[in-house]
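Asks: pasting the sequence and the predicted coordinates here, then a few questions.
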Amino acid sequence: MTQALRRPIRIDIAVCTYRRAELDQTLLSLAALSIPAGALVRIVVADNDVTPSARDRVDAIRSAVPFEIAYVHCPASNISIARNACLDHANGDFVAFIDDDETASEDWLSELLVMADTTGADAILGPVQAIYANSAPTWMRNGDFHSTLPVWVAGEIRTGYTCNVLLRRSAPSLVGRRFNIALGRTGGEDTEFFSHMHQAGGRIAYAEDALVQEPVPSKRATVAWLAKRRFRMGQTHGRMLLEGRASGRHWRAIALAGTKAAYCFGAAALLAVSPVKRHRYGLRGIMHAGVVSGLFGVREIEQYGNLEKAPQ
């Protein structure tokens, strides 16, 4: 929905990248955005490769994009470094994050801005719709296991993600806040970022029509990839539950997560004839097992630690 804003406003769109050819399509989708009257847009591309491998790709596409593009080289292979570089180079009223393998819908930014204006929230999340190839398992496509949506707890959103979000840079909960470098190779840096922002009084809203799409490559369309991701997500949640907990509450949390894991694994076994439900419960059980791991202080697995060797 395109509509004029109450005053001229500046937005930086942050794109962290690492050897991805899909960056071209991401930038071209941003070039086609409908921009509210009076809004000024700038794109910040943060190249997380050891060498500035994306520089030529960005320079080649500048003429097709009607916005200024700031290229930043921020080595190496640690997504928190790239995200922080985007925050450090942002100078607008808002900064929006989108991944380098996603494409934005025409009204993506407008919908985020309208929701920010309507709610006054510090962060606005949008949905990420997974696009599956025909080769992906039928149960995976039917169950839509890769799309990203916010989670509500007691009527509010308490954490978020960076694959589709708008941040109000002047919000007290966000001023000076940065992503944890220690989590830049495991994942979970965005969960921690938004959880701490929420604990500091920040509000998170949701713009359901601010859609971006993300193709699911074959290497991610597997049970093994989903299981590893869910386990790491559980580890991050467990580690955060561990923060500031007394010993007694710590053991109660372990018992609760262990019980939930056992229940989910049992439900998965009972629902073996239904692939979608079986995998949904099984993956949820793996996530709760990850929570137990995190509560025991086990370091998160490095889900993205092999990026340097991955062909792009």
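Replies: Nice, I can see it.

Asks: for the rest of this, base every contact and every neighbour count on C-alpha atoms.
Replies: OK.

Asks: could you give the number of residues near E106?
Replies: By the measure other Cα atoms under 10 Å, the count of residues near E106 is 20.

Asks: V41 falls within a strand, correct?
Replies: Yes. Under DSSP: H, G, I helix; E, B strand; the rest coil, V41 falls within a strand.

Asks: is V72 in a helix, a strand, or coil?
Replies: Of the three states, V72 takes strand under three-state DSSP.

Asks: and it, what is it in contact with?
Replies: By Cα atoms under 8 Å, 6 or more residues apart in numbering, V72 lies in contact with V44, V45, A46, D47, A85.

Asks: now with 6 Å, please.
Replies: V72 is in contact with A46, counting by Cα atoms under 6 Å, 6 or more residues apart in numbering.

Asks: ok, I11 next?
Replies: Each residue near I11 by Cα under 6 Å, 6+ apart is listed here: V41, G92, D93, F94, V95.

Asks: and with 10 Å instead?
Replies: Residues in contact with I11 (Cα atoms under 10 Å, 6 or more residues apart in numbering) are 39-43, 90-96, 109, 113, 166-169.

Asks: same thing with S29?
Replies: L23, V65, E102, T103, A104, S105, E106, W108, V212.

Asks: need those residues in a markdown table with secondary structure and distance to K309, can you?
Replies: Converted to a markdown table, the contacts of S29 look like this (DSSP: H, G, I helix; E, B strand; the rest coil; distance: Cα to Cα, whole Å):
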| residue | secondary structure | distance to K309 |
| --- | --- | --- |
| L23 | helix | 19 |
| V65 | coil | 31 |
| E102 | coil | 22 |
| T103 | strand | 25 |
| A104 | strand | 29 |
| S105 | coil | 32 |
| E106 | coil | 35 |
| W108 | helix | 33 |
| V212 | strand | 28 |
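
Asks: mark which of those are buried, thanks.
Replies: L23, E102, T103, A104, S105, E106, W108, V212 (16 or more other Cα atoms under 10 Å).

Asks: pretty sure V291 sits against G258.
Replies: Yes. Judged on Cα atoms under 10 Å, V291 makes contact with G258 at a distance of 8.4 Å.

Asks: name the residues contacting each of the two.
Replies: Common contacts of V291 and G258 (Cα under 10 Å, 6+ apart): G285.

Asks: which of those two has more neighbours?
Replies: Between V291 and G258, V291 has the larger neighbour count (other Cα under 10 Å), namely 32 against 19.

Asks: residues in contact with the more buried one?
Replies: 230-242, 253-254, 256-258, 261, 285, 297-298.

Asks: so what's the residue count around the closest residue to G187 other than its chain neighbours?
Replies: Of all residues not flanking G187 in the chain, Q303 sits nearest, at 6.8 Å (Cα to Cα, 6 or more residues apart in numbering). Q303 is flanked by 15 other residues according to other Cα under 10 Å.

Asks: one more structure, for comparison:
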Amino acid sequence: MHLTVAVATYRRPEELVRCLEATCPQVRDEVATGALSGAEVLVVDNDREPTAESAVQTLADPLVRYVHEPHPGISAARNRALTESAATDVIVFLDDDETPRPGWLAALLAARDRYRADAVVGRVVSDLGGQPDPWITASRFFERPRRTTGTPMPVAATNNLLLDRRVVERLGLRFADRYGLTGGGDTHFTRRFTAAGASLVWCDEAVVVDHVPPERVTRSWVLSRARRMGNSQMVVALDLAGSAPARARAAIRALAHGAARVSAGTAMRGLGTLTGSAHRRARGEVVVQRGIGMAAAVLGRRVSEYSRPAQAGAGEDDASPQAPLRVLCSFPDPRPTTNPYITMLLRALRATPGLQVGTFRWSAALLQRWDVFHAHWPETLLTGGSPLRRTVRQGLFWLLLLSFRVRGTVVVQTVHNVQPHEQHGASVRAALAALRRLTTVRIALNPHTAALIGRSCVLIPHGDYVSWFADHPRQDPQPGAVVFAGLVRSYKNVTGLITAFRAAERPGLSLRVLGRPDSEALEREIVQAADGDPRISLELRFVDDAELVAAVTGAQVLALPYEDFHNSGTALLALSLDRPVLVPDNEISGDLAAEVGEGWVRRFEADLGPEDLLAAVEQPLPDGRPDLSRRSWARVGEAHRDVYRTAVRGRRERRS
């Protein structure tokens, strides 16, 4: 097991060195005992300039690795730590003003193993640095609760938190950038973590000491922190509520809780005054401020605790980060059957600093304000269901376009196909044409799409599927095994593949077709084409990821005899699993072969024939792996953010 201890830092070099000097020996001890196969301590410097680099260099510990993340906010620093630790099994987050007590890391790892936990949160004790003000002592604000080790937790802070990296990646979680300067991002992250079924437990023996600076050991700071904690608690609750009715209920609860705390705190403070109890007076003030923060969240106010000062020579816009762009995607929350491209794109966008990304619901689309509307296959918003349902959808769609015009929402569209695969009626075509007229930028997944579209088109290559399938076991390729996988549509020419296969004669040759046809007529056509050939296996249904990985890796080649090979996520799926693809020979497949390696992309001219299949299975697997370096999802997310920002800036300049 390889471990990364991540320490985010901001302008605290002395505290950082103290933290590292206490942390590194414990990490080395765990490696020496064999509990860890490898480890590192990762410092993420979140200042505009790399101000912590000299402190790390002075320490000169080979265990410590330094990276600079200039995008301001603790969420950006935490996400950079997750990105940098992609090859790590376990990541532990510490704050730069903390020092772990002896046995801290061993206790965290032991709790993880004992309770088979996906995450472990340890105890934090505060060192106030001397005799604090009597009000601070009376408030007991810095006294954190203790629990029995192994107690399940619904939420945790990240100042002493162990996370299983594989679980984090499987759930597609990142820290939301909108909490970067307000606080609450760890609450938002861990609530989503546990809500998804991951286990989080308490470890009372894993103790770190929080060295509280003097400027925080004051009555005004404590009251401000209490207000921020109440505010972020309810902002997170509202964010996680989901549907409009759920958000309304959450808002009512937040107002009720806030009012109750203000009332209870006022009564507590009054009782303390009457009885001479300094504790009740101080606690009452804290409770009142927490209630005020809760109520403010419902009114849309955010308490920003970690605002950054402007640096010398910086412009006004540089004193604080750009407000996150609010981006609405045209697809709903992904389901298990959703195209993985959509799910991975959504994860990448939500992990990219500077973006606040929502998925499509008609209520959110029409009632909330968005900077960008990003359309993927927009015809799905206009079709499906009964005639009445389609009519209602089309009416709502026109209303949505009108709202974009009135509010100045920028429309960005990803062009997955130059021509639609299905024919649509006049009303749908008219609505799609109106959307195209509103579109500011089109995103192409390959340069040939961009060339066909021409102006206002940006190339962002389709991301890979390496991390998506990383947790599923692979099979050894079987000699002569050919597989087709994916949603079955007419243009994918599965019947042509079956016809060519039946004409191929070779011992051990087999064909496996996995995927759900989009019509009963197509399913009957495929079954009839394969009838009587025992070498053909038809599994015409939705296939989960584990079965898909086993099928693709168990084959020598993935055959995609599309009539129009343009953008194929399935081809990238096979390449991400280190298996070659057989595709039509055109400029797009030629470029793909040049990018990833010729041996990985095998091509046929005109119609697929039996000789093409035989040549594909007889060619050995290439050495190494396909080169997919241009298709990392971090790069994809950043490229989308740049497109959004440019489009919004241009729209605002034109309107002004």
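Replies: Cool, the structure landed. This structure is a prediction, so every number in the text was calculated from the model and none was measured.

Asks: quick TM-score on the pair, please.
Replies: Once superposed, the chains reach a TM-score of 0.87 (TM-score structural alignment, normalised by the length of the first structure), with 296 aligned residues with a Cα RMSD of 2.3 Å.

Asks: separation between the residue nearest to G187 of the first structure and L183 of the first structure?
Replies: Per Cα to Cα, to the nearest Å, Q303 of the first structure is found 10 Å from L183 of the first structure.

Asks: next: D190 of the first structure.
Replies: 9 Å.

Asks: between those two, what contacts are shared?
Replies: Contact with both D190 of the first structure and L183 is made by residues I79, S80, according to Cα under 10 Å, 6+ apart.

Asks: which single one of the buried ones among the contacts of S29 of the first structure is nearest to Y281 of the first structure?
Replies: Nearest to Y281 of the first structure among these is V212, at 26.8 Å by Cα to Cα.

Asks: tell me which residue of the second structure lines up with that closest one.
Replies: Here V212 of the first structure is matched to V208 in the second structure, going by TM-score structural alignment.

Asks: just the contacts of V291 of the first structure: which are in helices?
Replies: Among those, the ones falling in helices (DSSP state H) are 230-242, 253-254, 256-258, 261, 285.

Asks: which members of those are classed as buried?
Replies: Judged by 16+ other Cα under 10 Å, buried ones among these: 230-242, 253-254, 257-258, 261, 285.

Asks: going along the chain, name the helices of the stretch 101-250 of the second structure.
Replies: Secondary structure of the stretch 101-250 of the second structure, counting by DSSP state H, counting those that start in this stretch: helices at 104-115, 134-139, 165-171, 185-195, 219-239, 244-275.

Asks: distance to I453 of the second structure added to those, as TSV?
Replies: Shown next, in TSV, are these (distance: least, Cα to Cα, whole Å):
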stretch	distance to I453 of the second structure
helix 104-115	53
helix 134-139	65
helix 165-171	35
helix 185-195	40
helix 219-239	38
helix 244-275	38
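
Asks: and of those helices, who's closest to H640 of the second structure?
Replies: H640 of the second structure lies closest to helix 165-171 among the helices of the stretch 101-250 of the second structure, at 20.5 Å (Cα to Cα).

Asks: that older thread, from R11 of the second structure, how far out is the spatially closest residue to the match of V212 of the first structure that is not a sequence neighbour?
Replies: Excluding the flanking residues, the one nearest V208 of the second structure by Cα to Cα, 6+ apart is P100, at 4.0 Å. The gap separating P100 of the second structure from R11 of the second structure is 20 Å, by Cα to Cα.

Asks: quick one: which helix or strand includes the corresponding residue of the second structure for A82 of the first structure?
Replies: Counting by TM-score structural alignment, A82 of the first structure lines up with A77 in the second structure. Remark: A77 of the second structure resides in helix 74-84, with elements defined by DSSP states H and E.

Asks: returning to that earlier point: my guess is the match of A82 of the first structure contacts H68, does it?
Replies: Yes. Counting by Cα under 10 Å, A77 of the second structure touches H68, with 8.8 Å between them.

Asks: got any residues that touch both of the two?
Replies: With Cα under 10 Å, 6+ apart as the test, A77 of the second structure and H68 both reach A8, T9, V43, V44, D45, N46, D47.

Asks: what about the third one, neighbour count?
Replies: When neighbours are defined as other Cα under 10 Å, V43 of the second structure has 26 of them.

Asks: map it across to the first structure for me.
Replies: Matched to the first structure by TM-score structural alignment, V43 of the second structure sits across from V45.

Asks: mind listing what its match touches?
Replies: By Cα under 10 Å, 6+ apart, the contact list for V45 of the first structure reads 13-17, 23, 27, 54-55, 58, 69-74, 82-83, 85-86, 100.

Asks: drop anything exposed from those residues.
Replies: By neighbour count, with 16+ other Cα under 10 Å, the contacts of V45 of the first structure hold 13-17, 23, 27, 54, 58, 69-74, 82-83, 85-86, 100 as buried.

Asks: which residue numbers in the second structure go with stretch 222-231 of the first structure?
Replies: Mapped onto the second structure using TM-score structural alignment, stretch 222-231 of the first structure spans residues 218-227.

Asks: what's in contact with that stretch?
Replies: Stretch 218-227 of the second structure is touched from outside by 132-136, 139, 141-142, 183, 215-216, 228-229, 231, 233, 282, 285-296, 303-305, with contacts defined as Cα under 10 Å, 6+ apart.

Asks: ok, now stretch 58-71 of the first structure?
Replies: With Cα under 10 Å, 6+ apart as the test, stretch 58-71 of the first structure has contacts from 12-15, 23-24, 27-33, 40-47, 52, 54-55, 86, 89-90.

Asks: switch to 6 Å and redo it
Replies: Against stretch 58-71 of the first structure from outside (Cα under 6 Å, 6+ apart): A31, R42, I43, V44, V45.

Asks: can you check stretch 252-263 of the second structure too?
Replies: By Cα under 6 Å, 6+ apart, stretch 252-263 of the second structure touches V287, V288, G291, M294, A295.

Asks: of these, closest to R347 of the second structure?
Replies: Distances from R347 of the second structure to the contacts of stretch 252-263 of the second structure, taken by Cα to Cα, are shortest for M294, at 28.9 Å.

Asks: just give the number of residues close to A37 of the first structure.
Replies: 14.

Asks: relative to A54 of the first structure, how far out is it?
Replies: Computed as Cα to Cα, the A37 of the first structure to A54 of the first structure distance reads 31 Å.

Asks: please identify the buried residues of stretch 18-29 of the first structure?
Replies: Y18, R19, E22, L23, D24, T26, L27, L28, S29.
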